[in-house]
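Chemist: Build me a model from this:
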Amino acid sequence: MELLLILLLFVGLAVLAAVPLVALLHFSDHRGKSLH
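Modeler: Take a look at the predicted model:
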């Protein structure tokens, strides 16, 4: 049971970390390719 809770916590943190990263990637993609 504790293992499941820890796994759930890790998944939640991963999702929370991934959301802004994906949004940032999409945002920079829409802003223009001047960075590359």
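Chemist: Please make it C-alpha for all contacts and neighbour counts, starting now.
Modeler: Fine.
Chemist: Now do the buried residues in the helix or strand harbouring Leu25.
Modeler: Counting by DSSP states H and E, the element that carries Leu25 is helix 2-31. Taking 16 or more other Cα atoms under 10 Å as the basis for neighbour counts, none of the residues of helix 2-31 comes out buried.
Chemist: distance of Phe10 from Leu16?
Modeler: Here the criterion is Cα to Cα, to the nearest Å. By it, Phe10 lies 10 Å from Leu16.
Chemist: repeat for Phe27
Modeler: The spacing between Phe27 and Leu16, counted by Cα to Cα, is 17 Å.
Chemist: Quick one: distance of the helix holding Leu25 to the chain centre.
Modeler: Between the centre of helix 2-31 and the centre of its chain there are 3 Å (Cα atoms, centre = their mean, to the nearest Å).
Chemist: and this one, so I can compare the two:
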Amino acid sequence: MNYSLLDSMMLIGSLGLFLFGMKTMSEGLQKAAL
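Modeler: Below is the predicted model:
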């Protein structure tokens, strides 16, 4: 299995986007709960 630079960039990008989405969703839920 050989990963190209583009594959690793897409993987890191999607992972970062996922973490960002989780963070914003948790903050939104906290604001809604208050």
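Chemist: how about Ile12 of structure 2, what's its partner in structure 1?
Modeler: The alignment partner of Ile12 of structure 2 in structure 1, by TM-score structural alignment, is Leu9.
Chemist: how close does stretch 20-30 of structure 2 sit to structure 1?
Modeler: Superposed on structure 1, stretch 20-30 of structure 2 shows a mean distance to its aligned partners of 0.8 Å (mean Cα distance after the TM-score superposition for structure 1).
Chemist: Which residues are in contact with Leu3 of structure 1?
Modeler: For Leu3 of structure 1, no contacting residues are found, by Cα atoms under 8 Å, 6 or more residues apart in numbering.
Chemist: how close does it get to Leu16 of structure 1?
Modeler: Leu3 of structure 1 is 20 Å from Leu16 of structure 1, where distance means Cα to Cα.
Chemist: Repeat that for Val22 of structure 1.
Modeler: Distance of Val22 of structure 1 to Leu16 of structure 1, computed by Cα to Cα: 11 Å.
Chemist: repeat for Leu4 of structure 1
Modeler: As for Leu4 of structure 1, its distance to Leu16 of structure 1 is 18 Å (criterion: Cα to Cα).
Chemist: Geometrically speaking, which residue is the centre of structure 1?
Modeler: If you average the C-alpha coordinates of structure 1 and look for the closest C-alpha using Cα atoms, centre = their mean, you land on Ala18, 0.5 Å from that point.
Chemist: and it, what pairs with it in structure 2?
Modeler: When the structures are aligned by TM-score structural alignment, the residue of structure 2 matched to Ala18 of structure 1 is Gly21.
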